[in-house]
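Enquirer: Next input, structure requested:
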Amino acid sequence: MKIAVFSAQAYDRRFLEEGRQRHFPGESIELRYFSETLTLQSAALAQDCAAVCVFVNDMLDAAVLEALAAQGVRAILMRCAGFNNLDTAAAARLGLFAAYVPSYSPEAVAEHTLALILTLNRHTHRAFARVREGNFALDGLLGFNLHGKTVGLVGIGKIGLAVARILNGFGCRVLACDPAPVPEFAALGQMATLPELLAASDIVSLHCPLLPATRHLIGHAALAQMKPGAMLVNTSRGALIDTAAVIDALKARTLSALAIDVYEQERELFFFDHSADIIGDDVFQRLLTFPNVLVTGHQGFFTAEAMHEIASTTMQNLRCLLDATPCANRVSGTSN
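Expert: Below you'll find the predicted structure:
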């Protein structure tokens, strides 16, 4: 069986090959790696492949799925937790099997969330650059104690819970907003409505999926409800934030700081080296001009433990496909 792996980096090859050898020893499973993002134009690379293995920024709309199905592709293996980029209705209509990785080391993203908060608050990235140049002045590096501050978590799934546990250890008051609260959170903090959370929190951190109802969840209206001088953090999905609205809040100084590991137009930027290019995204470039904005390139998931889990679950999903057995990670509504 041949599988086209899109958006493949060297580290993807390493962990997926380890997973293939562990789960399919001696079996004829060939992984073909392509650095290209899956689009309608690149779909032809999957010729002669029975499945594609894709990541967060690969396009899986109806047109792409139809092109893949016409070539004989019958399965979509998603090596990520979110599948907002998949047209599930089109996948079902075409009889495609689609499976994802619902959970992989929530601590990886949770710990990166705290790294962003601590770095942005205590300006350690700026301090590092200063000291390298022999500048030991502290002006401009003033932060605040996390202990005693109120942090609001929008979404209290596995990642949100992991963040809450860490914040609890820092001595923070933790609020959470989620339509499906979990019992485990009761020992860590308090549930609140979104307006209550926004008004009370010194830091707001997003940990919810991207759905039609959550697209631009943080826009002009939500930002107006936030506590003046609050910090906003997003390690979930870029389009949860209306970037233009956030820029307005930063300019007005009502939002004190922004840390993002995701960006709503990241498909053309993240996971590639653009250091020798001119970046044409004016909105993204405007973000980078603010000294109180910290951006990382969707690396929250990127730990050895998480990569092992992603590869292992992806191969388990493939095993379900080959053996025609029920798949717990099948995207609802798609073929099994």
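Enquirer: C-alpha from now on. contacts and neighbour counts both.
Expert: Noted.
Enquirer: Gly143 contacts Asn121, correct?
Expert: Yes. Between Gly143 and Asn121 there is a contact under C-alpha atoms under 8 Å: 5.2 Å.
Enquirer: Who has more neighbours out of the two?
Expert: Asn121 (20 against 12; other C-alpha atoms under 10 Å).
Enquirer: ok, now which ones touch the more buried one?
Expert: Asn121 is in contact with Leu142, Gly143, Phe144, counting by C-alpha atoms under 8 Å, 6 or more residues apart in numbering.
Enquirer: And the helices in the chain?
Expert: 10-23, 62-70, 88-93, 106-122, 124-132, 158-170, 194-200, 220-225, 243-251, 282-287, 304-323 (DSSP state H).
Enquirer: can I get these in a markdown table with distance to Leu188?
Expert: Shown next, in a markdown table, are those (distance: least, C-alpha to C-alpha, whole Å):
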| stretch | distance to Leu188 |
| --- | --- |
| helix 10-23 | 35 |
| helix 62-70 | 42 |
| helix 88-93 | 36 |
| helix 106-122 | 15 |
| helix 124-132 | 28 |
| helix 158-170 | 6 |
| helix 194-200 | 15 |
| helix 220-225 | 24 |
| helix 243-251 | 29 |
| helix 282-287 | 33 |
| helix 304-323 | 24 |
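Enquirer: quick one more, to check against the first:
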Amino acid sequence: MSGKKVILITGSDLADVALRMLEDYEPVFTGRQPTEAQLIALCQQHNPVAILVRYGKITASVMDAAPGLKVISKHGSGIDVIDVEAAAARGVMVRAAAGANAAAVSEHTWALILACAKSVIPLDRRLRAGHWDKATHKSLELEGRTLGLIGLGAIGSRVAKIACAFGMKVLAYDPYANTVPPECERVDELKDILMHADVLSLHCPLTQQNKGMINASTLAYCKPGAILVNTARGGLIDDAALAAALRAGTLRWAALDSFSSEPLSTPHVWEEIDNVILSPHVGGVSDASYVKMGTGAAANILQVLQTSSQTETTH
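Expert: Below is the predicted model of the structure:
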């Protein structure tokens, strides 16, 4: 080891420019999908001053294994994998690279919406099997339809702007948003947005209050034939209830980029459901966002460590 203080990176790589930002520290990579036991062992071995979180969960036990820990910085915007209350109790700062992947996630959201509305996957499969469905197929035209957004942060706001280019009406439900973009009409009750949305897209963080918010009761409010897209967090949806709605045809399509348990293992509930599109939580990962998330996470670490150092010096 170099003698430098350690920054633990829960992954196997980081953008080169972000690594150069952290050159005064020793980076230690955990590898992909580290377990709690592995994280604890590495913390006990290296006592990192910072943890840069790409994969895995940072629990109270992990924090306790690193008494010198000052900051936990997320490589992205979602901090639900970090025990924020435990960090606060231990005086450990938690930071996120807010907005760094907004363009990537909003683009992926629209890729999924369009794939559902235009039946991209089933048409491809049938054509490869020798069928020519031109005379019988009708896709869903988005112009004049209603997009319902749950969550109106950096990502939801970008999705709203793109919807306007398609000529869609945009309804937004976000009780925590102080302002609403001019493209959106605010809705105060969740059931109201479910009742009117032809396409429903989730863009809110996962909390104890909204866990399982899309369930049998709320799905009952949805318009028949609606499309549901989730590029936020899997825990927002009750999988069994969504699967039942898709099988019954209550929903036309769903597209999921995140899951309550990751990585998605087999067997799983979606294997036998044809009207769902799956992607492995890659919405926020693009060539550009990889760099932006890395540099954002690194900048957050440096800011906290610099402030901590100055405070210690004055005392």
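Enquirer: so which of the helices of structure 1 gets nearest Tyr33 of structure 1?
Expert: With C-alpha to C-alpha as the criterion, Tyr33 of structure 1 lies closest to helix 10-23 of these, at 7.3 Å.
Enquirer: which residues in structure 2 does stretch 166-174 of structure 1 match up with?
Expert: Counting by TM-score structural alignment, stretch 166-174 of structure 1 lines up with residues 162-170 of structure 2.
Enquirer: ok, back up a step: of all the helices of structure 1, which one is nearest Ala176 of structure 1?
Expert: helix 194-200 (7.0 Å).
Enquirer: ok, average deviation of the closest one from structure 2?
Expert: Compared with structure 2 after fitting, helix 194-200 of structure 1 deviates on average by 0.9 Å (mean C-alpha distance after the TM-score superposition for structure 1).
Enquirer: if we can go back for a sec, among the helices of structure 1, which is nearest Ala4 of structure 1?
Expert: The nearest among the helices of structure 1, by C-alpha to C-alpha, is helix 62-70 at 10.8 Å.
Enquirer: list the contacts for Arg74 of structure 1?
Expert: Ala50, Ala51, Leu68, Gly95, Leu96, Phe97.
Enquirer: please redo it, this time with the cut-off set to 7 Å
Expert: Counting by C-alpha atoms under 7 Å, 6 or more residues apart in numbering, Arg74 of structure 1 touches Ala50, Ala51, Leu96, Phe97.
Enquirer: closest one to Ala43 of structure 1 among the helices of structure 1?
Expert: helix 62-70 (6.3 Å).
Enquirer: Pull the number of nearby residues for the equivalent of Glu26 of structure 2 over in structure 1.
Expert: The equivalent of Glu26 of structure 2 in structure 1 is Glu30 (alignment by TM-score structural alignment). Using other C-alpha under 10 Å, Glu30 of structure 1 has 13 neighbouring residues.
Enquirer: my guess is Glu30 of structure 1 meets Met1, correct?
Expert: Yes. Using C-alpha atoms under 7 Å, Glu30 of structure 1 and Met1 qualify as a contacting pair, with a distance of 6.1 Å.
Enquirer: re the thing from before, which residues touch the closest residue in space to the match of Glu26 of structure 2 that isn't next to it in sequence?
Expert: Using C-alpha to C-alpha, 6 or more residues apart in numbering and skipping residues adjacent in sequence, the residue nearest Glu30 of structure 1 is Lys2, 4.7 Å away. Applying C-alpha under 7 Å, 6+ apart to Lys2 of structure 1 gives the contacts Ile29, Glu30, Leu31, Cys49, Ala50, Ala51.
Enquirer: Relative to Ala70 of structure 1, how far out is the residue nearest to the spatial centre of structure 1?
Expert: Most central in structure 1 under C-alpha atoms, centre = their mean is Ser236, positioned 4.3 Å from the mean C-alpha point. Distance from Ser236 of structure 1 to Ala70 of structure 1, counting by C-alpha to C-alpha, to the nearest Å: 33 Å.
Enquirer: now Ser201 of structure 1
Expert: 51 Å.
Enquirer: Among those two, which residue is more densely surrounded?
Expert: Ser201 (24 against 12).
Enquirer: From what I see, the more buried one and Gly148 are in contact.
Expert: No. Applying C-alpha under 7 Å, one finds Ser201 of structure 1 not in contact with Gly148, separated by 11.3 Å.
Enquirer: how far away is Ala92 of structure 1 from Arg74 of structure 1?
Expert: When Ala92 of structure 1 is compared with Arg74 of structure 1 (using C-alpha to C-alpha), they lie 11 Å apart.
Enquirer: nope, Thr325 of structure 1 is what I meant
Expert: Distance from Thr325 of structure 1 to Arg74 of structure 1, by C-alpha to C-alpha: 15 Å.
Enquirer: before we move on, back to that, residue in structure 2 matching the residue nearest to the centre of structure 1?
Expert: Ser236 of structure 1 maps onto Ala232 in structure 2, by TM-score structural alignment.
Enquirer: Enumerate every residue touching its match.
Expert: Leu202, His203, Cys204, Pro205, Ser258 are the contacts of Ala232 of structure 2 under C-alpha under 7 Å, 6+ apart.
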